[in-house]
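Engineer: below: sequence and its predicted model.
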Amino acid sequence: MSQDNYYGVAFNRERLIHIVDPDPATCEALSVLFRLEGFQTTFSIDAAQFMLGFERRSPDVAVINLRLGEDSGLSLLRRVKAMRTGTPVFMLADYPQLEAAVTAMKMGASSVIGKPIDTEHLLSDIREALRRDVHLNAMQGGRRAVEVRGFSQLTPREREVLQLISNGQSNKEAGRLLGISPRTVEVHRARVMEKLGARNTADLMRIVLTS
């Protein structure tokens, strides 16, 4: 183990990640993943179980599914944010849910991760959130101003597409409003993501909301 990895694991060892997903297999798989990185983990399969655990110990990171049986993961996200503990929250999406993803980002989610989960991306985002927590804890909201290069490169049409995507419009809805085909919207959207350096829709939402 390199010195950097050693200190990273030592840093993680004091950190608790609480996973909330109605699928026990997902909870178990993520628990193994995080423990291999040195984190402490616990998991819940519903919101009530999570809140009981949260009252005992506030986690350093929460990973919450957008769907929790009859409950909404967004409702749980709202409750966590209302507690003002500063806990970074990552949302999981069982299938593409653009509108819910946009809402989650506006409510303060650190990211929305689709299934199948890109574990390296998730781990990278969690490490970054914890680094911000350490260095920026005294700053209001724990957020740092982000300078985004690429907006100046967008064409007027790409800006229109970005605005509609940010408002939660689907490709079909955006195409109808702009008088172009959904396929053309998809092409513009891909160019916007490339110019802004976004890896996925959640990345794009984070760039828009923090710029």
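Structural biologist: Thanks, I have the structure now.
Engineer: going forward, measure contacts and count neighbours with C-alpha atoms only.
Structural biologist: OK.
Engineer: in the longest helix belonging to the chain, what's buried?
Structural biologist: Longest helix in the chain, counting residues (DSSP state H): helix 119-136. Buried residues in helix 119-136, counted by 16 or more other Cα atoms under 10 Å: Leu122, Ile126, Ala129, Leu130, Arg132, Asp133.
Engineer: tell me the contacts of the third one?
Structural biologist: Counting by Cα atoms under 8 Å, 6 or more residues apart in numbering, Ala129 makes contact with Pro88, Ser110.
Engineer: swap in 7 Å and give it another go.
Structural biologist: Pro88 (Cα atoms under 7 Å, 6 or more residues apart in numbering).
Engineer: next one: the one 4 residues further on
Structural biologist: For Asp133, the contact set (Cα under 7 Å, 6+ apart) comprises Gly142.
Engineer: the structure to be compared is supplied as follows:
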Amino acid sequence: MSHTNTVFIVDDDAAVRDSLGLLLSLHGYRTAFYADADAFLRALDGAMRGCVLLDIRMPGMDGLTLQRTLVERGCALPVLIITGHGDVDSARAAFRSQAVDFLEKPLQEEQLVGAIEEAFARQSNARGQGSEERADYARREATLTPREREVMLLVVAGRHNREIAADLGISVRTVEVHKGRMMEKLGAATIPDLVRQHLQHAG
């Protein structure tokens, strides 16, 4: 399958760029490569179509700063964040700047391709799905117990299991049980996925 859109890969690691380029070419994607944020910003053009696959840690301007810069410039290209050093604060910052997804290395092929397809769909005007997705999230969130909701809000705020246990006066093991049930009910595969759902659909 060939694609008219392009995946713009911004990563300072040449080996990562090469491996991503090979993998995506096997799926029929067109790719373009940039070793740092400045190189991508110099090439940025309003006619570009596709999505940006953006590493967080780069020399000079880091990925999250580049993402904010793109938002400030009104860039319509959806952004996918990739990182080998994921944490809740980074995920929260990425999703607040409208990242489509937050993918942790080593990248899983199926997850990466799915995220790229979602990004392409967003640029092709998938806004109509927004209210439906929000309602679906609300239905899933309504199944949480009060304690599971407390745990969810603390996880999204970046608190670790031991901190949550201390805050709620329960054991770390009990936190883990509530956290597992909460993630399952919400259909969140990872903590970054939980953060994305909460920031995009809650409230």
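Structural biologist: Thanks, I have the structure now. Keep in mind it's a predicted model, so treat the numbers as computed, not measured.
Engineer: just to revisit the earlier point, give the aligned range of the following helix or strand past the longest helix of the first structure in the second structure.
Structural biologist: Per DSSP states H and E, helix 119-136 of the first structure leads on to helix 156-166 as the next helix or strand towards the C-terminus. Using TM-score structural alignment, helix 156-166 of the first structure corresponds to residues 146-156 of the second structure.
Engineer: what residue in the first structure is paired with Glu72 of the second structure?
Structural biologist: Using TM-score structural alignment, the partner of Glu72 of the second structure in the first structure is Ala82.
Engineer: what about that match, how many residues nearby?
Structural biologist: Counted by other Cα atoms under 10 Å, the residues lying close to Ala82 of the first structure total 10.
Engineer: which residues in the second structure does stretch 109-126 of the first structure align to?
Structural biologist: With TM-score structural alignment applied, stretch 109-126 of the first structure matches the range 99-116 in the second structure.
Engineer: ok, which stretches of the second structure are strands?
Structural biologist: Here the second structure has its strands, by DSSP state E, at 6-10, 30-34, 50-55, 79-83, 101-104.
Engineer: and for the first structure, the residue most distant from the center?
Structural biologist: In the first structure, Gly179 marks the outermost C-alpha relative to the chain mean, sitting 31.7 Å out by Cα atoms, centre = their mean.
Engineer: that residue -> the second structure?
Structural biologist: Counting by TM-score structural alignment, Gly179 of the first structure corresponds to Gly169 in the second structure.
Engineer: and Ala99 of the second structure, what is it in contact with?
Structural biologist: Ala99 of the second structure makes contact with Pro78, Val79, Leu80, Ile81 under the criterion Cα under 7 Å, 6+ apart.
Engineer: swap in His135 of the first structure?
Structural biologist: Contact partners of His135 of the first structure, counting by Cα under 7 Å, 6+ apart, are absent.
Engineer: and the gap between it and Gly142 of the first structure?
Structural biologist: Distance, His135 of the first structure to Gly142 of the first structure, by Cα to Cα, to the nearest Å: 9 Å.
Engineer: likewise for Ile180 of the first structure?
Structural biologist: Distance from Ile180 of the first structure to Gly142 of the first structure, counting by Cα to Cα: 40 Å.
Engineer: so what's Gly63 of the second structure closest to, chain neighbours aside?
Structural biologist: Spatially, and ignoring its direct neighbours in sequence, Gly63 of the second structure is nearest to Ile56 (4.0 Å; Cα to Cα, 6 or more residues apart in numbering).
Engineer: same check, this time on Ser2 of the second structure
Structural biologist: Nearest non-adjacent residue to Ser2 of the second structure, counting by Cα to Cα, 6+ apart: Gly28, 4.4 Å away.
Engineer: what's the counterpart of the one you found in the first structure?
Structural biologist: Checking TM-score structural alignment: Gly28 of the second structure goes with Gly38.
Engineer: looking at it, that match is touching Asn12, isn't it?
Structural biologist: Yes - with contact defined as Cα atoms under 7 Å, Gly38 of the first structure counts as touching Asn12 (5.4 Å).
Engineer: in stretch 30-39 of the second structure, what counts as buried?
Structural biologist: The neighbour-count check on stretch 30-39 of the second structure (16+ other Cα under 10 Å) flags Arg30, Thr31, Phe33, Tyr34, Ala35, Asp36, Ala37 as buried.
Engineer: now that stretch, how far from the chain's geometric center?
Structural biologist: Here the centre of stretch 30-39 of the second structure is set off from its chain's centre by 19 Å, with Cα atoms, centre = their mean, to the nearest Å.
Engineer: and for stretch 171-183 of the first structure?
Structural biologist: Distance, centroid of stretch 171-183 of the first structure to centroid of chain: 27 Å (Cα atoms, centre = their mean).
Engineer: same check, this time on stretch 17-37 of the first structure
Structural biologist: For stretch 17-37 of the first structure, the distance to the chain centre is 16 Å (Cα atoms, centre = their mean).
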